[in-house]
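*Asks:* When you get a sec, could you give me coordinates for this:
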Amino acid sequence: MDAMKYLIRALALMLVACLAACSPEPAAPAFSATDVTGIDYARDFSLVNTSGKPVRLSDYRGKVVAVFFGYTHCPDACPTTMAELANAMKKLGARADKVQVLFVSVDPERDTPDVLAAYAGAFDPRFRALTGTPEAIARVAGDFKVVYRKVAGDHAAEYTIDHSAGTYLYDPDGRLRVYVPYGSGADVFAHDIGALIGPDR
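*Replies:* Just a heads-up that it's a prediction; the model follows:
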């Protein structure tokens, strides 16, 4: 009798284990751009907003955050990317309220707080711009593996800046999840941001 009880108990445990093993796990989001989940850099940073107040990436926990490095005098990559992000926000509809776009200036010499606020707001009033001392910006850019350098023009104030032009997407838990290469388009942004927002948020 004891042997029978033992056998029944063992079979029950095996059945539970089998069911647990066979139960499908929730599928991870399928991103259109590059999945960088688990990467060990760009976890947080501290800069200042256009009001001069300190801002950390972690301040936006609970939202999907898109981080892009650029400058307001940029003739191509920056306005293109910002326009794509603005278009993606439109595609997301009401879900866009769960997104924060951060434009990080690599040109603090010309990108004053007023200039930055006007620039970011021209694409979408919800977009925010960040700046800091040259040293602080260089430190943050380095943590993101962003490269930039000043290219002299005919006059001292007419320089351009060569810079990395990808966008970094964080999930609502503050984890870097996606790298979107330059020129990917609004549909890619909308798809991947939507995947990070998730169906239940």
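*Asks:* Please make it C-alpha for all contacts and neighbour counts, starting now.
*Replies:* Fine.
*Asks:* what's the single longest helix in the chain?
*Replies:* For the chain, the helix with the greatest residue count under DSSP state H is helix 2-22.
*Asks:* Outside of the next helix or strand after that one itself, list whatever touches it.
*Replies:* Proceeding N to C from helix 2-22, the next assigned helix or strand is strand 34-35, under DSSP states H and E. For strand 34-35, the external contacting residues (CA atoms under 8 Å, 6 or more residues apart in numbering) are 177-181.
*Asks:* Which ones among the residues you listed lie within strands?
*Replies:* Among the contacts of strand 34-35, the members found in strands (DSSP state E) are 177-180.
*Asks:* ok, G142 to N49 distance?
*Replies:* 19 Å (CA to CA, to the nearest Å).
*Asks:* between these two, which one's more packed in?
*Replies:* Set G142 next to N49 and count neighbours by other CA atoms under 10 Å: N49 wins out with 20 against 14.
*Asks:* For the more buried one, give its distance to A122.
*Replies:* From N49 over to A122 the distance is 16 Å, taken as CA to CA.
*Asks:* Name the nearest residue to R56, ignoring sequence neighbours.
*Replies:* In space, and not counting its chain neighbours, R56 is closest to S46: 4.5 Å by CA to CA, 6 or more residues apart in numbering.
*Asks:* With K150 instead?
*Replies:* Counting by CA to CA, 6+ apart, the residue nearest K150 is I161, at 4.5 Å.
*Asks:* again with T160
*Replies:* Nearest-residue entry for T160: V151, 5.2 Å, with adjacent residues in sequence omitted and distances by CA to CA, 6+ apart.
*Asks:* do the same with L176
*Replies:* In space, L176 is closest to Y170, 4.4 Å off (CA to CA, 6+ apart).
*Asks:* shouldn't that neighbour be in contact with Q100?
*Replies:* No. In this structure, Y170 is not within contact of Q100 by CA atoms under 8 Å, at 9.7 Å.
*Asks:* With neighbour numbers in mind, choose between those two.
*Replies:* Neighbours per residue (other CA under 10 Å) separate Y170 from Q100, with Y170 holding more: 26 against 21.
*Asks:* this one next, for a side-by-side:
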Amino acid sequence: MDPAKRQALINSAMKEFGENGYAKASTNAIVNSAGISKGLLFHYFESKEALFAALRTYTMELIRDAINKGVDWEKGDPINRLLEIATIKMGFFKRFPYLASFGKVMFEGESIERVWELTDLHMPNLSARVYTHNIDRSVFKEGLDPARVMKIIQLFLDGFSEEIFMKYIKAADDFDMDSELRDLEAYMATFKEAFYRARY
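*Replies:* All right, here's what the predicted structure looks like:
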């Protein structure tokens, strides 16, 4: 498929599935938004189910590759690690504006066992690598549980990313990514003040 049509199809499908879920998503809406024929869609994907599965695989591998390549794995500051990953994900917005909404539904209807199976297949050991590889847990104040602190920060980042996504969707032309990244860095600095030993 032509690269431009492929990009249009990916974004159109992410939007339709993300907004309506798998069951209610319309392939007619997807092809109309993407500007391609239904015949072309089904030439590459035999069914809506096949399109959804392919898009899920693409999304997981896209995120995996970006994190594996974009993170400085030799540096062990845990909050900086999470900041790096959040920055990488935010960088997807202009190219894949509906990736976040699709991400919420891409395991729709799957058992937890199936979710883990897909994660292990397409993102093997990624979570463990993020939270453990070269991570310096000595930076945290005495008495704090590092895993719990990082979970708190990750929950914040999930909410922050959702807020940024909504801002982008409402006003893409006026969206200031640099400003949002500065805000994010300020929040991360606040977390460091709260959770890190003074020498850090």
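*Asks:* where does the TM-score land?
*Replies:* The TM-score (TM-score structural alignment, normalised by the length of structure 2) is 0.23; 79 aligned residues with a CA RMSD of 5.5 Å.
*Asks:* T81 of structure 1 and D162 of structure 1, how far apart?
*Replies:* 15 Å.
*Asks:* more neighbours, the two?
*Replies:* T81 (23 against 16).
*Asks:* after the helix or strand hosting the more buried one comes which helix or strand?
*Replies:* Secondary structure from DSSP H and E places T81 of structure 1 in helix 77-92. Next along the chain after helix 77-92 of structure 1, taking DSSP H and E as the criterion, comes strand 99-105.
*Asks:* Mind giving me the packing neighbours of that next one?
*Replies:* strand 64-70, strand 128-131 (3 or more CA pairs under 8 Å, 6 or more residues apart in numbering; DSSP states H and E).
*Asks:* Look at A83 of structure 1 and say how many residues are nearby.
*Replies:* 17.
*Asks:* how near is the residue lying closest to it once chain neighbours are set aside to F69 of structure 1?
*Replies:* Distance criterion CA to CA, 6+ apart; nearest residue to A83 of structure 1, sequence neighbours excluded, is F123 at 6.3 Å. According to CA to CA, F123 of structure 1 and F69 of structure 1 sit 15 Å apart.
*Asks:* more neighbours, the two?
*Replies:* F69 (25 against 16).
*Asks:* From L92 of structure 1, how far off is the more buried one?
*Replies:* From F69 of structure 1 across to L92 of structure 1, the span is 23 Å (CA to CA).
*Asks:* Between Y170 and Q100 of structure 1, which contacts overlap?
*Replies:* 64-66.
*Asks:* And these, which is closest to R56 of structure 1?
*Replies:* V65 (11.8 Å; CA to CA).
*Asks:* I figured that closest one hits Y170, correct?
*Replies:* Yes. The pair V65 of structure 1 / Y170 is scored as a contact, 5.0 Å apart, by CA under 8 Å.
*Asks:* Neighbours of F103 of structure 1, how many?
*Replies:* Counted with other CA under 10 Å, F103 of structure 1 comes out at 25.
*Asks:* how far away is it from V151 of structure 1?
*Replies:* F103 of structure 1 is 21 Å from V151 of structure 1, by CA to CA.
*Asks:* Now the residue nearest the centre of structure 2: closest residue in space, sequence neighbours ignored.
*Replies:* Nearest to the mean C-alpha position of structure 2, by CA atoms, centre = their mean, lies K89 at 5.2 Å. Leaving aside its sequence neighbours, K89 of structure 2 sits nearest to I63 (CA to CA, 6+ apart; 7.5 Å).
*Asks:* what helix or strand is the one you found on?
*Replies:* Using DSSP H and E, I63 of structure 2 maps to helix 48-70.
*Asks:* tell me which residues of that helix are tucked away?
*Replies:* By 16 or more other CA atoms under 10 Å, the buried positions in helix 48-70 of structure 2 come out as 48, 51-52, 55-57, 59-61, 63-64, 67.
*Asks:* and of the residues you listed, the nearest to K151 of structure 2?
*Replies:* Once CA to CA is applied, the member of these that ends up nearest K151 of structure 2 is I67, at 18.2 Å.
*Asks:* Name the nearest residue to that closest one, sequence neighbours excluded.
*Replies:* Closest to I67 of structure 2 by CA to CA, 6+ apart is I85, at 6.4 Å.
*Asks:* counting contacts, what elements does the strand or helix carrying the one you found pack onto?
*Replies:* Using DSSP H and E, I85 of structure 2 falls within helix 78-90. Packing partners of helix 78-90 of structure 2 (3+ CA pairs under 8 Å, 6+ apart): helix 48-70, helix 126-132, helix 146-170, helix 177-195.
*Asks:* okay if I get those helices as TSV plus distance to A13 of structure 2?
*Replies:* TSV is the format used below for these (distance: least, CA to CA, whole Å):
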stretch	distance to A13 of structure 2
helix 48-70	8
helix 126-132	26
helix 146-170	16
helix 177-195	24
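*Asks:* nearest to V115 of structure 2, of these?
*Replies:* Comparing those by CA to CA, helix 48-70 comes nearest, at 11.2 Å.
*Asks:* Am I right that E16 of structure 2 is in contact with N28?
*Replies:* No. Counting by CA under 8 Å, E16 of structure 2 stays clear of N28, with 10.0 Å between them.
*Asks:* For those two, indicate the residue with more neighbours.
*Replies:* For the pair E16 of structure 2 and N28, the greater number of neighbours falls to E16 (21 against 12), based on other CA under 10 Å.
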